[in-house]
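# coords below, sequence missing:
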């Protein structure tokens, strides 16, 4: 396991952007697998592989680039690593970034699932408030620790590891009929 971690860290040094995006996409996919198999209890024969592929695509094309880019912007907006800086970053992250990010995520899932614009708006009206509230139960504490203890190049990976459960929740919430 230590060898794997050193290998991963070496890749992060050589190809930080690619590795962050690949990690995010993979872990969003794993979150969907957890959602289908543990939360929804579909069983392997009924697993929706196309849904998992869509969720991975969203992780590769949206989650990884957007969150990774946001962390870079946030570090420029609020430089430093003190406790006060971590609190400011968390406040910006949860107040300015999380709400529109969640709308984007849920809208992309709806679009890939073939929903029309009015159907997506209905889904957002129905599911967004619960998802945002759940976000506020989980992420402020995680983000304070992330911004205080974790170097920039590892933040997305740390968040995505913590987010396995969050990704499973979002997959369930975004894909439920």
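All right, it came through fine. Treat the numbers as computed from the prediction; the structure is a model and nothing was measured.
# please make it C-alpha for all contacts and neighbour counts, starting now.
Will do.
# show me what the helix or strand hosting residue 25 is packed against.
Element membership for residue 25, per DSSP states H and E: helix 16-34. Here helix 16-34 touches helix 2-14, helix 49-58, helix 64-77, helix 152-175, going by 3 or more Cα pairs under 8 Å, 6 or more residues apart in numbering; DSSP states H and E.
# from the chain's centre, how far out does that helix sit?
9 Å (Cα atoms, centre = their mean, to the nearest Å).
# what does stretch 80-90 give?
Offset of stretch 80-90 from its chain centre (Cα atoms, centre = their mean): 21 Å.
# which residues sit against that stretch?
Here stretch 80-90 makes contact (Cα atoms under 8 Å, 6 or more residues apart in numbering) with 74, 78-79, 140, 143-145, 147-149.
# just the buried ones from these?
74, 140, 143-144, 147-148 (16 or more other Cα atoms under 10 Å).
# next, count neighbours for the closest residue in space to residue 149 that isn't next to it in sequence.
Excluding the flanking residues, the one nearest residue 149 by Cα to Cα, 6 or more residues apart in numbering is residue 81, at 7.9 Å. Using other Cα atoms under 10 Å, residue 81 is surrounded by 16 other residues.
# so residue 81: helix, strand or coil?
Of the three states, residue 81 takes coil under DSSP: H, G, I helix; E, B strand; the rest coil.
# which of the contacts of stretch 80-90 sit farthest apart?
Put simply, by Cα to Cα the two of these set farthest apart are 79 and 140, 18.6 Å from each other.
# have a look at this protein and report its longest helix.
Secondary structure assigned by DSSP state H gives helix 117-149 as the longest helix of the chain.
# included below, for side-by-side comparison, is a second structure:
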């Protein structure tokens, strides 16, 4: 009889063990999130996110180009350079959002729209400039080559910025606290990073 009772209760015991395990996992995830996005570690977290997703964006673009027959194999140096440019953009965005939220506190529709416009007029051109400048340095390009590349390609990225970011940034500025802004940006911009890599390395 005792064995029968134990057998009948086995699914309940297993369910309780699974629930306890899941509770422990979620607790650890929450603890890790609080550490990563604390004011002490936020800069490092934002930079790490920017490096990772800029690199992933280039890897995706390169593999698409390989499938189209434009390349024979993955170019690690190109991905490394895109990731390094992402690092500098991540640093800029981290400080920019702290500055913008300090200067324009609040979440009314009027303030959110002002932030979106200021972000597009200042931060977007800044990030595009950082991209081309850092890659020019990493690729040992001359100042003339840098100017020529900016003239040919920067406007394509800036037009894409105006298509993608205003609606995305309304959500960012209205719903999210400052510490999650760069994470949100990079999550949304993974597809944009693919396009950025495409434009940067498009020689047609």
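Thanks, I have the structure now. Since we're looking at a predicted model, the values are computed, not measured.
# tell me the counterpart of the residue nearest to residue 149 of the first structure in the second structure.
Aligning on TM-score structural alignment places residue 81 of the first structure opposite residue 107 in the second structure.
# next one: residue 94 of the first structure
Here residue 94 of the first structure is matched to residue 120 in the second structure, going by TM-score structural alignment.
# its match: neighbour count?
The tally of other residues near residue 120 of the second structure (other Cα under 10 Å) stands at 18.
# try residue 166 of the first structure
Other residues lying near residue 166 of the first structure total 22 when counted by other Cα under 10 Å.
# so what corresponds to it in the second structure?
Correspondence of residue 166 of the first structure to the second structure, assessed by TM-score structural alignment: residue 192.
# which ones are touching that match?
Listed by Cα under 8 Å, 6+ apart, the contact set of residue 192 of the second structure reads residue 57.
# okay, now residue 47 of the second structure: neighbour count?
22.
# quick one: the nearest residue to it once chain neighbours are set aside from residue 9 of the second structure, how far?
Once flanking residues are discounted, residue 47 of the second structure sits nearest to residue 90: 4.9 Å by Cα to Cα, 6+ apart. Going from residue 90 of the second structure to residue 9 of the second structure by Cα to Cα, to the nearest Å gives 53 Å.
# what's the answer for residue 169 of the second structure, then?
The spacing between residue 169 of the second structure and residue 9 of the second structure, counted by Cα to Cα, is 52 Å.
# over to residue 119 of the second structure?
Using Cα to Cα, residue 119 of the second structure is found at 59 Å from residue 9 of the second structure.
# more neighbours: which of these two?
residue 119 (19 against 12).
# which non-adjacent residue is nearest residue 71 of the second structure?
Closest residue in space to residue 71 of the second structure, ignoring its immediate chain neighbours: residue 65 at 6.1 Å, by Cα to Cα, 6+ apart.
# report the contact partners of the counterpart of residue 70 of the first structure in the second structure.
Counting by TM-score structural alignment, residue 70 of the first structure corresponds to residue 96 in the second structure. Residues near residue 96 of the second structure by Cα under 8 Å, 6+ apart: residue 123.
# which residues touch the residue in the first structure sticking out farthest from the centre?
Relative to the centre of the first structure, and counting by Cα atoms, centre = their mean, the farthest-placed residue is residue 45 at 26.9 Å. Residue 45 of the first structure is in contact with no residue at all, counting by Cα under 8 Å, 6+ apart.
# identify the residues contacting the most centrally placed residue in the second structure.
Residue closest to the average C-alpha location in the second structure (Cα atoms, centre = their mean): residue 186, at 1.5 Å. The contact partners of residue 186 of the second structure, by Cα under 8 Å, 6+ apart, come to 49-50, 53.
# top of these by neighbour count?
Neighbour counts for these (other Cα under 10 Å) peak at residue 50, which has 29 neighbours.
# I'd like to know how far whichever residue in the first structure pairs up with that one sits from residue 84 of the first structure.
Residue pairing (TM-score structural alignment): residue 50 of the second structure is matched to residue 24 of the first structure. Look at residue 24 of the first structure and residue 84 of the first structure: by Cα to Cα, they are 28 Å apart.
# before we move on, what about residue 132 of the first structure?
24 Å.
# compare those two (neighbour count), which wins?
The neighbour comparison of residue 132 of the first structure against residue 84 (other Cα under 10 Å) goes to residue 132, with 15 against 12.
# surely that one touches residue 102?
Yes: the pair residue 132 of the first structure and residue 102 qualifies as a contact (Cα atoms under 8 Å) at a distance of 7.4 Å.
# name the residues contacting each of those two.
By Cα under 8 Å, 6+ apart, no residue touches both residue 132 of the first structure and residue 102.
# for residue 79 of the first structure, which non-adjacent residue is closest in space?
Computed as Cα to Cα, 6+ apart, the closest residue to residue 79 of the first structure that is not its neighbour in sequence is residue 85, at 7.3 Å.
# kind regards, and thank you for your time.
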